[in-house]
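Peer 1: This is the structure alone, sequence omitted:
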């Protein structure tokens, strides 16, 4: 049995592939840092928030003061981590997050009596609510915020 290799016509080999219904992003300019900050930063609350929706759910990144929350919210639950940025030392994970929004997630954390407090994540109507009551580096950090609408 023999195989036959067919080469495409010369005109087809030089054509650029196209995707029907897609947007060509290669010609767009990168978003500037100023534009990104305008979209993701709330200066009145001192909060940064980024939400990315995909097929599995939502990926939420939230920063408040020295604290950083990174979670994935899906139909079955919430997973991720919560930590703190320590000056001159970098990021330190305080807790792993794994639970569901119906029952809510609540955890206390304490790192060398320098960073301590509680965090709660729960569902109220269709809103994912985050409550943080903490103290870090001698300063109080207390906030109740709607992270996401489902």
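Peer 2: The structure has been received and is ready for your questions. From a predicted model like this one, the values you see are computed outputs, not experimental measurements.

Peer 1: contacts and neighbour counts: CA atoms only from here.
Peer 2: Will do.

Peer 1: Going along the chain, name the strands of the protein.
Peer 2: Remark: strands assigned in the chain by DSSP state E are 41-42, 47-54, 57-64, 67-73, 78-86, 90-99, 105-111, 115-124, 127-136, 139-149.

Peer 1: Tell me which of the ones you listed sits nearest to residue 11.
Peer 2: strand 47-54 (37.4 Å; C-alpha to C-alpha).

Peer 1: Included below, for side-by-side comparison, is a second structure:
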């Protein structure tokens, strides 16, 4: 009988110790949100892209080369003829941490965001096409990078 009481006492002591280990942390779970700094980097990326397009095809292509994500630069990328104007709908800007570029096996380094855009192709001063879609922008080391619209 003494042995049974001793085992019961040990079990009770263990239960009391384990109960004290399960502390509750108070607070409110909040979803990850896009910061004002990130929002400004993305809107600046599109403003620079449109400004370069207003200066000409070679200026915009140079900017697209310079802002291509460093892990996904492809020297064989042939950019489309003409320029593009991109109008982002910034209210749709959101994080997209699971995205990988088409044909890639890995996630790009940095903070991946996606935004709805209206993209207009301009050739020799004439709008030749327009479409609405999504565009990904990656923030890495304080700079916004994109993925050039390669023809090939």
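Peer 2: Looks like it arrived, so ask away. Computed from a predicted model, the values in this text were never measured in an experiment.

Peer 1: So after superposing, what's the score?
Peer 2: Scored by TM-score structural alignment, normalised by the length of the first structure, the superposition of the two chains gives a TM-score of 0.27; 62 aligned residues with a C-alpha RMSD of 4.3 Å.

Peer 1: just to revisit the earlier point, okay if I get the strands of the first structure as a markdown table plus distance to residue 33 of the first structure and mean neighbour count?
Peer 2: Shown next, in a markdown table, are these (distance: least, C-alpha to C-alpha, whole Å; neighbours: other C-alpha atoms under 10 Å):
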| stretch | distance to residue 33 of the first structure | mean neighbour count |
| --- | --- | --- |
| strand 41-42 | 11 | 14 |
| strand 47-54 | 13 | 14 |
| strand 57-64 | 16 | 18 |
| strand 67-73 | 19 | 20 |
| strand 78-86 | 21 | 18 |
| strand 90-99 | 22 | 15 |
| strand 105-111 | 33 | 14 |
| strand 115-124 | 29 | 18 |
| strand 127-136 | 27 | 17 |
| strand 139-149 | 22 | 14 |
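
Peer 1: Would you format these as TSV with distance to residue 10 of the first structure included?
Peer 2: What follows is the strands of the first structure, written out as TSV (distance: least, C-alpha to C-alpha, whole Å):
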stretch	distance to residue 10 of the first structure
strand 41-42	51
strand 47-54	39
strand 57-64	44
strand 67-73	47
strand 78-86	51
strand 90-99	55
strand 105-111	61
strand 115-124	59
strand 127-136	56
strand 139-149	52
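
Peer 1: wait, which of these is closest to residue 13 of the first structure?
Peer 2: Nearest of the strands of the first structure (C-alpha to C-alpha): strand 47-54, 34.0 Å.
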